[in-house]
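Novice: Below are the sequence and a predicted model for it; my questions follow.
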Amino acid sequence: MSSSTKSVSVPPQVPDPSAAKGGLLAQPKAVWAVFFACIIAFMGLGLVDPILPAIAEQLHASHSQVTLLFTSYNAVMAVAMLITGMISSRLGIKWTLLSGIVIIAVFSALGGFSNGIWTLVGLRGGWGLGNALFVATALAAIVSLSNSGTAQAIILYEAAIGLGISVGPLLGGWLGAMSWRGPFLGVASLMVIAFIGLMLLMPKGTKATNVQNKTSLLDPFRALKHRSLLIFGIAAALYNFGFFTLLAYAPFVMGLDEHGLGYVFLGWGILLAITSVFMAPKLQQWFGTIKSMCAMLTLFALLLVAMGVWTSTQWVVIGAVILAGAFLGNNNTLITTAVMNAAPVERSTASAAYSFLRFIGGAIAPFTAGKLAEIYNPSLPFIVGAGFVFISVIFILMNSSHIKHVDDAEIGH
């Protein structure tokens, strides 16, 4: 989704002979099966947002305890990203995707039947493992199966992420209004449909299902020896501190019910989807990746400052959350593209290394935000989040000489 919060795993850069074979929507059924599964998988990121206050109330948990639902999810994803390449290179992309879907379905269903916050936090971590296996290989499947070329396949993947992130909170608010258990059981049910679709529609014995080169567990660590990849990973960890402060903590200060929170994060997700697919490529073309990234991060940091200053003014917080979707959508696509062009390693390996660092930031931020609010005041989490985002901009600018080569590659190539 980034996500902010997203992980990419695509084959090494090679000339793409299929680039002009078909339009964006003229895809095989297998691509649409993966596309649908991606939407459901990324619903998980924002699905629990509208029900965080309800979970806190009904399970008698503190705000910091409830934010652990994001911390456990991201922490497990961070570690799991290091082994997804090793697993997918042995199971094949199809069976890695299906394994991820099964794990998500099982742990989300168990979460729906749990009765304690600590049980729910643990199960949410299991959900993170399934999500790591799925999202780390989904783009590889779409790129391999698509008949319209790598650039348009990436756009299709970004669109799936955007739809999932935007629809997730709406569905979470609707189901959560009936019971906080509803969103968990809803995802489990949808994952069953996704599993059936992939089983029936993904082909056997194709380049999308078989991986010839087995990946080592040490490959992501070796990839971080490339300074450019390390720089983007650290920058992503810093800015994700702000991203997940907004995502995990903002619901507690908006004073809205489940439906209201669902609509706010729907607006956030729609802007994130539109900008990541349509606006980010234009920014990269006009101003370059690095300048555009720094501009978006600076605007996001200023937005967090505004949320910190006017935390008690409801309309400011709501408007800032929605507007943040635009800045985050642009930045997610820009930094994803930069990572894919950062180092001379396989994209799947680069993604694993980058995602490991990125999700560490996403794991630390939610619990930290909840604790800062409990110990000091509700405004401080946003100010601290803004500080980390500002540091990410400074870090990128200080190391610009090591990453300027990413601007030589156009978005999606």
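Specialist: That came through fine.
Novice: rest of the way, CA atoms for contacts and neighbours
Specialist: Fine.
Novice: Who are the packing partners of the one helix or strand Y249 maps to?
Specialist: Here Y249, judged by DSSP states H and E, is contained in helix 227-249. Here helix 227-249 touches helix 63-91, helix 289-309, helix 314-340, helix 347-375, helix 380-398, helix 400-403, going by 3 or more CA pairs under 8 Å, 6 or more residues apart in numbering; DSSP states H and E.
Novice: ok, and here's another one to check against it:
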Amino acid sequence: MSKSYAKTTNEIEARAGFFSQPKAVWAIVFASIISFMGLGLVDPILPAIAEQLHASKSQVSLLFTSYNAVTGVAMLITGVISSRIGVKKTLLTGISLIVIFSVLGGLSGSIGQIVGFRGGWGLGNALFIATALSAIVGLSTAGTAKAIILYEAALGVGISVGPLLGGELGSISWRGPFFGVGVLMALAFILIIFMLPSIPKPKVRSTLADPFKALKYPALLTLGITALLYNFGFFTLMAYSPYVMNLDEHGLGYVFFGWGMLLAITSVFIAPRLQKRMTTVSSISMMLAFFTIDLIIMGIGTVNHSPKTVIICVIVAGIFLGINNTLITTAVMQAAPVERSIASAAYSFLRFLGGALSPWLAGKLSEWYYPETPFYFGALMVFLGIVTMVVRRRHLTHIDEAGVQH
């Protein structure tokens, strides 16, 4: 009976299309797009903030550092909170905090205030994104793999549209993007209230120790360390490259729009096909290798005073990062025999630590050494991520096998 039921379930999942999702899933996806827009919205206004608030590159980069640091640490408590107040209330709490702190950021009068409010924004972001991923996977009728692709697509669309909107609003005032996020997330709040049903709380409540216990599983720890390392390259691109492209707010918005669109398209259409042709681990390693080369070329372009080279490399990087994000998120969901939300929290904790350190360090490296140094350092860290995958590959065998079966 159980085999027949499992077979029927698998057949239903196989027939379910990518877009055949409940309304609740689409409500979360829409909110996720806006949430991820918040990450890219500030990209086009980084030089403007530095100029108008008389701040250095490393000081402005703290907008990413405070955001990612708080997000990473707060990931450890997302399971504790959601298992006690429920998924819907956790999502709404996260959205509320994003609205409040994004508006406060827009009202700020100094770089220190913006950095502080971005930290509060990061708390709301942590509560939202960790819960959103597990909610989309749990509510989806198309299976785990397609649900993750949908989540990564939301990430890509949000990151691509964010800079475009940020460039338009930022051309009016650097405060515009902050207010824009507040308005859009308020709309997402309303959608979640009316479209997301109450999801039963888990029978077993999570504890603060659960994410750390999850990292005892070698596969999850390996993926977390890899993500920590490649995020040095990711956020060097996000937080530092705007300073060497010599573009205004509109131009930066268009560049990151192109980058994000490629990220979204490849995460949805290319990543699943590549996973079928190659093993998951090999696919991730290959994408990270391409990204390493891409960062090195950005460094060379900076040395040669060629903004066009950096612009092209930033856009092309969307291909490698889009594929990699989908593959590594799918791998995380299969890495350890723990709840998806706990696995996501443990992995995200390590991932965002890399995102917290790299923007500030990129700014400092350019001040201490040369303008191209951050790109070379980012490339080195991404390469070390590949080494981590290769050296610890034996711990990821079951993920490769799961990918083949899928």
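Specialist: Structure's in. What do you need? None of these values were measured; they are calculated from a predicted model.
Novice: Could you tell me the TM-score of the two chains?
Specialist: Remark: TM-score between the superposed chains equals 0.95 [TM-score structural alignment, normalised by the length of the second structure]; 397 aligned residues with a CA RMSD of 1.6 Å.
Novice: List the buried residues in the helix holding Y249 of the first structure.
Specialist: Going by neighbour count (16 or more other CA atoms under 10 Å), the buried part of helix 227-249 of the first structure is 228-249.
Novice: Ok, stretch 400-413 of the first structure next?
Specialist: The neighbour-count check on stretch 400-413 of the first structure (16+ other CA under 10 Å) flags H402, I403, K404, H405, V406, D407, A409, E410, I411, G412, H413 as buried.
Novice: quick one: which of those residues sit in helices?
Specialist: Among these, DSSP state H puts H402, I403 in helices.
Novice: what secondary structure does the most centrally placed residue in the second structure sit in?
Specialist: For the second structure, L155 is the residue whose C-alpha lies nearest the centre (CA atoms, centre = their mean; 6.5 Å). Judged by DSSP: H, G, I helix; E, B strand; the rest coil, the three-state class of L155 of the second structure is helix.
Novice: Distance of it relative to G40 of the second structure?
Specialist: 10 Å (CA to CA, to the nearest Å).
Novice: in the stretch 101-250 of the first structure, which spans are helices?
Specialist: With helices called from DSSP state H, counting those that start in this stretch, the stretch 101-250 of the first structure shows them at 117-145, 150-178, 182-201, 219-223, 227-249.
Novice: Output these in JSON lines; the columns should cover distance to G385 of the first structure.
Specialist: Formatted as JSON lines, the helices of the stretch 101-250 of the first structure follow (distance: least, CA to CA, whole Å):
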{"stretch": "helix 117-145", "distance to G385 of the first structure": "23"}
{"stretch": "helix 150-178", "distance to G385 of the first structure": "21"}
{"stretch": "helix 182-201", "distance to G385 of the first structure": "28"}
{"stretch": "helix 219-223", "distance to G385 of the first structure": "27"}
{"stretch": "helix 227-249", "distance to G385 of the first structure": "4"}
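Novice: when you align them, which residue in the first structure goes with the residue nearest to the centre of the second structure?
Specialist: Superposed on the first structure with TM-score structural alignment, L155 of the second structure falls opposite I161.
Novice: which one of the buried residues of stretch 400-413 of the first structure is nearest A109 of the first structure?
Specialist: Nearest to A109 of the first structure out of these is G412 (CA to CA; 36.5 Å).
Novice: contacting residues for the residue lying closest to the closest one once chain neighbours are set aside?
Specialist: Once flanking residues are discounted, G412 of the first structure sits nearest to A151: 4.4 Å by CA to CA, 6 or more residues apart in numbering. Applying CA atoms under 8 Å, 6 or more residues apart in numbering to A151 of the first structure gives the contacts A19, I411, G412, H413.
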